[in-house]
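J.: The sequence and its predicted three-dimensional model are supplied below.
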Amino acid sequence: MIRTDALDRLPVRHAVPGLLSALGDRGAAVLHAPPGTGKTTLVPLALAGLIGQGDRHRVLVAEPRRMAVRAAARRMAWLLGQDVGDEVGFSVRGERRVGPRTRVEVVTTGVLLQRLQRDPELPGVDTVLLDECHERHLDADTALAFLMDVRSALRPELRLVAASATTDAGTWAALLAGPDGTGPVPVVRSEGQGHGVETHHAPPPSGVRPAHGTWVDPALLRHVAATVRLALARHEGDVLCFLPGTGEIARTAGMLDGVAAEVLQLHGRAPAAVQDAVLRGGSGRRVVLATSVAESSLTVPGVRVVVDSGLAREPRVDHARGLGSLATVPVSAAAAAQRAGRAGREAPGTVYRCWQTADDARRPAYPSPEIAIADLTSFALRAACWGDPGASGLSLPDAPPPGAMVAARSVLTAIGAVDAEGRATPRGERMSRIGVHPRLARALLDAAPRLGARRTSELVALLGEEPPREYGDDLAAAWRAARRGGDAYSARWSAETRRLAAALAGGNDAAAAREPGRPGRGEGGAGDGRRGGGTGGAAGGAAALGDDAAAGLVAALAFPERVARARGERSFLMVSGTGAELGETSALRGVPWLAVAVADRPASAASARVRLAAAVDEESARAAAGHLRTEAEEVHWEDGDVVARRVERLGAVELAARPLKNADRGLVRQALLEGLRREGPDLLLWTREARGLRDRLAFLHRVVGAPWPDVSDEALLARADDWLEPELSRAGRRSDLGRVSAGEALRRLLPWATGEAARLDELAPERIEVPSGSRVRVDYGGEQPVLAVKVQELFGLRETPRVAGAPVLVHLLSPAGRPAAVTADLGSFWREGYRAVRAELRGRYPRHPWPEDPSTAEPTRHTKARQSRLTGGS
């Protein structure tokens, strides 16, 4: 019995005639329907001809989440008065409920992609409805692009609907237009917001710190919990509270202890029974704490109030290190509208937004498209199998970032999924059909011959369906916990294990889902690796490795660049070059090698945090990461000298090294240059004359300029080829550099080609002859050349000596050689400064001449008596 009264209350029914007309004219359309109008449930029934007067069609509805798939199928079956599996069915990974009469099948976008790649024509399907396009999930974007290709090349009659709850319908309309030049497809709009929603802003108290990484200020969670209590006191009905992640959900649930309502936790990993209980409704009041899975595609019965923390989680990928992490970000305006709409789906509702009113304008309009921020390895393999390795010909809303595609191609090449040109190999085609990340597909295919199909499938299922945190960070221990069963995770893991085992055997999802029994429960199951049991796979191979070694092998095969060697009890170095740290209580502390399955590296952290890993032996590590093994001569500057070794490495991890006696001369030369760059030209032999020459050249470069060379440390190192050859090519160690005459080498930089080199002594003489006949050294080490000479030796000199046209700075010394005065204008000094010097020093040095007029006196190097003997005879 069709529930006509419920269907008549859905506002989207008024848009159905327009949608059918648009599909009849163009074969594609965009449906814009606000939350709560019934686009997910009524429209597919109308497209299939199950309600109304339309022709019968087979409709495929693609939803981004498994929870939404089950909820939508259940709701549509209820509207028809049927059970799921009759005229409305669903398929998710590892579970399918359809029958011979099924006309509407709800699937995840991942399942849709698998079907498209197995058979692009989608035989028997008349219409595909892609729901919640605005959420910008990568699988949905990819499915849309593939479907556009199918309509263009294979099945122009295939009808396509993109359904969005936000105001970006024009973008989708232009995208669905295709290359035929007919312009955007029609946009069919459903009026009405369901029931009204009253918005209140409930900002937290001052001092709440912004979220970063996965950290959320506990003060914000306390405020959210207080707002939930307020909502329960002020309003009727259930409360739906949005939080960024499962950790925040658990902590907030603890803060709501004692409220007069049942507190439920809804997220992607929640047990199916909990999900069903939330979506069925209850007899008493409820508080549902949910992640963004509850934003769209499903109705939570009884909800009249939404409390929105204002936060969401987005993935972040460090493509250079192959590590992912989650970032807590402000929820977009579009997602906030979706969340608010949950309160008004069944009756007028209220939303409390835990942020300032002014923050509304600062929020991003839409969520970040997943293609811009996610790991693209699976996408790149799908594109390669589709025949477009670079994805350049796909009708995508946003092009994939080039750097992310390069990183993805690197992974796919390493695991043999694509060839050098990026085309999918037969192995890559098989990996794509398995329905897991290519890394996990590689581990499944390569480990099965040694471990057996069942044990390998169990471990890969653990990596694909990441176990609860309470299982710990030891993959082998988590494996044993999953085998024991008794919780919701174990049931999901068992189903995925059966599916993977069937995929290995060449079966399909349906066969896997029907496989009886539960794996891994001792006798009759996968066996216990510690006892040497095992089924399937290579004879004897499955029995040869215990649980710990098997877990390490599979994790290493899936994530070879995360194989890590210990450098302390809890500290490891991954072959990617990134450090990794175990938790203080980890049971894996002290193992020599680790295969890291799950890790994240916060932006501010130097090392990654290990979330899930397994001990692995060196042989398995070498085998799994063999494509990263190198053996080469390494010559570098270390601890103040040249170190030459032949080194075997696994990525950044050094495996073995032995000294090199006859290292490559080019590498030695580069190491010496590196030493010079680190420690400077002082590694060379600098005599007094060499330093003086350098000072003179520096002076000329500063005063005259070209062609006199720059002899600063930076310039000398940059031109090492010009002035340190052939000495540099002959040297092999630090001590050899210490014997290189810097002065002789420096002369190679003089401007010989222009002839200016011959003027060095003219422009910047090493010594200047003063009136006494002495040749006094000029110090060019400062900003101005300095001539340090006794006062008596300059008598009679009226002009300051000059070099390269610049006056020297004269340091006038006492007879004892101590500074008496400094001047750059000798004539002025004789007139004005000399008297004070004479008055101070002539009593101290009476044996030396102190004439009244030094500008006309005879210069001397000697005392008065000796000067008299030299000039007057004996």
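T.: Here it is on my side, so go on. Numbers count the residues shown, from 1 in each chain.
J.: Could you use CA atoms for every contact and neighbour count after this?
T.: OK.
J.: residues contacting the residue nearest the centre of the chain?
T.: Central residue of the chain (Cα atoms, centre = their mean): Asp318, 1.8 Å from the mean position. Contacts here follow Cα atoms under 8 Å, 6 or more residues apart in numbering; on that basis Asp318 touches Gly324.
J.: Check the gap between it and Glu466 for me.
T.: For Asp318, the distance to Glu466 (Cα to Cα, to the nearest Å) stands at 20 Å.
J.: Okay, one more to line up with it:
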Amino acid sequence: MIRDDALDALPVRGALPDLNDALDGHGTAVLVAPPGTGKTTLVPLALAGLLREGPARRVVVAEPRRIAARAAARRMAWLLGEEVGASVGYSVRGERVVGRHARVEVVTTGVLLQRLQRDQELAGVDVVVLDECHERHLDADTAAAFLWDVRQTLRPELRLVAASATTDAQGWARLLGDAPVVEAHGVSYPVDVVWAPPTRPVRPPHGMRVDPALLAHVASVVRRALAERTGDVLCFLPGVGEIGRVAARLGDLGDVEVLQVHGRAPAAVQDAVLAPGRRRRVVLATSVAESSLTVPGVRVVVDSGLAREPRVDHARGLSALTTVRASQASARQRAGRAGREAPGVVYRCWAQAEDGRLPRFPAPEIKVADLTAFALQAACWGDPDASGLALLDPPPGGAMAAAREVLTAVGAVDAAGRATERGVRMARLGVHPRLGRALLDASEVLGGPDGVAEVVALLSEEVPREYGDDLAAALRGVRRAGTGGGGRAGARGTGDAGTAGTSARGLAGASVRVTPSMGVVGTRMPRGGGRRCGGCGPPCRPVPDRGAVGTRTGRGKAPALRAGRPPGGAPAAVGDDRLVGLVTALAFPERVARLDGGSYLMVSGTRAEPAEDSALRGSPWIAVAVADRPLGTGHARVRLAAAVDEDIARLAAGALHEERDEVRWADGDVVARRVERLGAVELAVRPPAAPEPDRVREALLDGLRQEGFGLLRWTADAVALRQRLAFLHLHLGEPWPDVRDEALHARVAQWLEPELSRARRRADLARIDAGQALARLLPWASGEARRLDELAPERITVPSGSRIRLDYTDPERPVLAVKLQEMFGLQDSPVVAGVPVLVHLLSPAGRPAAVTADLASFWRDGYRAVRAELRGRYPKHPWPEDPAAAEPTRHTNARLRRG
């Protein structure tokens, strides 16, 4: 029996006529309705014709989260007075409850994407509702783009609705072909704001880390809210780990029930949260409760002010969720949960002065996330660069290029970016392409998917920190706990719901069995709510294996045997440690790492360190699944990894295996060696055969670049020639050559050959006469070289008859250092290449007495002071009254008299 009273109370009912008119006239619409108005539950029922009005249609509703999809389906079924699966059903990862006559099906956006890839026409579907568009999850943006493409090219009759509580309505309207915007106005109650910042400073979040002091403060604010207010308390925290730690601090609340809600909470916990409680409750939730769910009885919200967003560290090839300050839009959404049923209050755990500095909106996932899975979806859709997709924000070019590198590496796309048959198989597995590669290839190596799928499922979830960083130990812990990923039961559970007895179609139609606790292999990559992305697509050097497992040039047994499979027989039993290591290494081949000193060097070139108390420390090889970079450190920190051996390392990263001669400049000389390596990891080094001359030459040039041309032999004449040429190039330009280091490197073949081609080591460079080599750069062809001594003479003759060397150290102006008495009688300063020489007039002892570029002015104005100072000190030298008219001399007065 339809519950008309409950349906009539939903404010969105008043907007249904306008919504129907928009869909009838335009085919698309944007529905903006505040939380609690019924947009998620009433609208699909009305569009499907299940409320005794309108034509019968089949409606698919896409929700960003599994918990929201289940809750929406259950609520709609309740409104109809039916069981879930009759007129309304749902399909989420690992669970499908849809009857033969269902007219409304609620799915996650990931399930919708899989369905679109298999059946682009969406045969039998009349309307698709994309709910919670404002959250800007990558799957939702992708699904919207695909659906618009389907409507434009295949099914113009397909109706599309973009629905959200708060969104960029005009942006979505433009995206859907200038769709009409329909607004529904809900009933909202006032929400008071209480600013409750910590009394002591707390460290800002970094990576996945949240200061324990802030979590302790949040727990204390929850206790304060329970004491000051009535009603249930909804507390927002960034992730599952933080929820668990705050729950532990609230374990003594007596009659108050503490519940935890997130994407992997057991169905029983989800049902308890979404139903009215018999006693007072504290609900600790991730962002899943911002807008997707209505938690009845909530009158108080406690907001930690934190959220989780994906980030990619391009420099180190690491990708994971990171903790950030929640946006102003998210804070408004969270606060609104307190005013859904009655006036409420929000306690914000930050200062009011900080509020204006928060970002206005959360970053669209397409702008900040790893785009490997998105790029594979686009390639399978037939648009590898996504340029033809209708997206609110285009994908960043660098992130797409990095994603294509990874997809090419795992054989999912060809050189043109088109999806290969292998790529299509990987996309249909419903996991990140990295995990798809691991599932396919590990199953091939081991002769079947048994056990592999379990590890893939583990990698696709956030492993609780209490399990440590050893993935093999975490797998055993999950099995013992009997809950998926989280290992916490009951109200503290973090496992997936409804997965018992399920299986996923895996390799070539084989049934991939999955333990009831782990969920099926069709796990979409997590996006928020404290879930860590188990697979990332970093831009570091991935393994270009084109899907061929174990292709390598190294020594040893065949790859299958090295992974534990006997030749020509059934797969050998593989222990947990080896199985987890194999799968992890295949998923993250560029993060296979060898112990090198006190840290591990990945084949990508990034260094990483396990925790001090990690069981992984000392393992010769590891494969890193999750890592981050602590603030102020250069190395990555291992968060999850598996121990492997060299055989598995060679197998997984085999396409980066190479053995070649290396000739390079190191430790001040040419070093030649034959090196076997996996990417940046050296496996073996031995002396080479005679190194190739071209490589020796490049090594010598590298040495000159590193240490400079001082490696050559520079006589005084060579130094002087370089300085003279620098002077002429500065003041006259061409054809006089530029002799700065960078210019000489650019023309090295013109001036340093053939001496360089004969050199083999540093000592040979030291025997090359730099001056003789530089002379090759003189403009001989034009004849200008003959004017070198005219334009930039080494020496000039001064009035005394002495030939004094010019100093060209400063190319701006040459310096002439000469005794003052030798310049008597000269009115004009010497000029070289049109540049007045700077004259350093020296005392009889050779010390500077004056500096001038205008001798006439010096004789007139400066000489008297110099004469007065030096005449008594050097009485044997001439100090005439009129130096401009005196005879220049190199001699003392006595010498002059004898002469």
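T.: In hand now; what should we look at? Every value quoted in this text rests on a predicted model; they were computed, and no experiment measured them.
J.: do you know how far Gly825 of structure 2 is from Glu887 of structure 2?
T.: In terms of Cα to Cα, Gly825 of structure 2 sits 6 Å off from Glu887 of structure 2.
J.: Look at these two and report which has more neighbours.
T.: Gly825 (19 against 16; other Cα atoms under 10 Å).
J.: Am I right that the more buried one falls within a strand?
T.: No - using DSSP: H, G, I helix; E, B strand; the rest coil, the assignment for Gly825 of structure 2 is coil, not a strand.
J.: what about the helices in the stretch 551-700 of structure 1?
T.: 618-624, 665-679, 688-703 (DSSP state H, counting those that start in this stretch).
J.: could I get those as JSON lines with mean neighbour count and distance to Arg518 of structure 1?
T.: Below are the helices of the stretch 551-700 of structure 1 laid out as JSON lines (neighbours: other Cα atoms under 10 Å; distance: least, Cα to Cα, whole Å):
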{"stretch": "helix 618-624", "mean neighbour count": "19", "distance to Arg518 of structure 1": "29"}
{"stretch": "helix 665-679", "mean neighbour count": "18", "distance to Arg518 of structure 1": "60"}
{"stretch": "helix 688-703", "mean neighbour count": "19", "distance to Arg518 of structure 1": "83"}
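J.: want to try CSV for these, with distance to His223 of structure 1 as columns?
T.: Below are those laid out as CSV (distance: least, Cα to Cα, whole Å):
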stretch, distance to His223 of structure 1
helix 618-624, 48
helix 665-679, 54
helix 688-703, 66
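J.: Run a quick neighbour tally on the aligned residue in structure 1 for Leu601 of structure 2.
T.: Using TM-score structural alignment, the equivalent of Leu601 of structure 2 in structure 1 is Leu573. Look at Leu573 of structure 1: counted by other Cα under 10 Å, it has 24 neighbours.
J.: ditto for Asp736 of structure 1
T.: Applying other Cα under 10 Å, we find 16 residues neighbouring Asp736 of structure 1.
J.: what's the answer for Ala253 of structure 1, then?
T.: 18.
J.: Assess the claim that Arg669 of structure 1 and Pro726 are in contact.
T.: No - using Cα atoms under 8 Å, Arg669 of structure 1 is not in contact with Pro726, being 10.8 Å away.
J.: what's near enough to touch the residue lying closest to Leu700 of structure 1 once chain neighbours are set aside?
T.: Excluding the flanking residues, the one nearest Leu700 of structure 1 by Cα to Cα, 6 or more residues apart in numbering is Trp708, at 6.1 Å. For Trp708 of structure 1, the contacting residues are Leu697, Leu700, His701, Leu750, Pro751, by Cα under 8 Å, 6+ apart.
J.: Please say which position in structure 2 the fourth one maps to.
T.: Residue correspondence, TM-score structural alignment: Leu750 of structure 1 in this structure matches Leu778 in structure 2.
J.: leaving aside the residues next to it on the chain, what's closest to its match?
T.: Here the residue nearest Leu778 of structure 2, using Cα to Cα, 6+ apart, is Ala785, at 5.5 Å.
J.: Distance-wise, check the one you found relative to His185 of structure 2.
T.: 87 Å.
J.: Of those two, which one has the most company?
T.: Shown here are Ala785 of structure 2 and His185; by other Cα under 10 Å, Ala785 has more neighbours (17 against 14).
J.: would the more buried one count as being in a helix?
T.: Yes - with three-state DSSP as the criterion, Ala785 of structure 2 is assigned to a helix.
J.: Would you agree it is in contact with Arg776?
T.: No - the pair Ala785 of structure 2 / Arg776 is not scored as a contact, 10.1 Å apart, by Cα under 8 Å.
J.: circling back to that earlier point, tell me which residues touch the match of Leu601 of structure 2, please.
T.: With Cα under 8 Å, 6+ apart, Leu573 of structure 1 has these contacts: Ala564, Arg565, Ala566, Arg567, Gly579, Ala580, Ala652, Val653.
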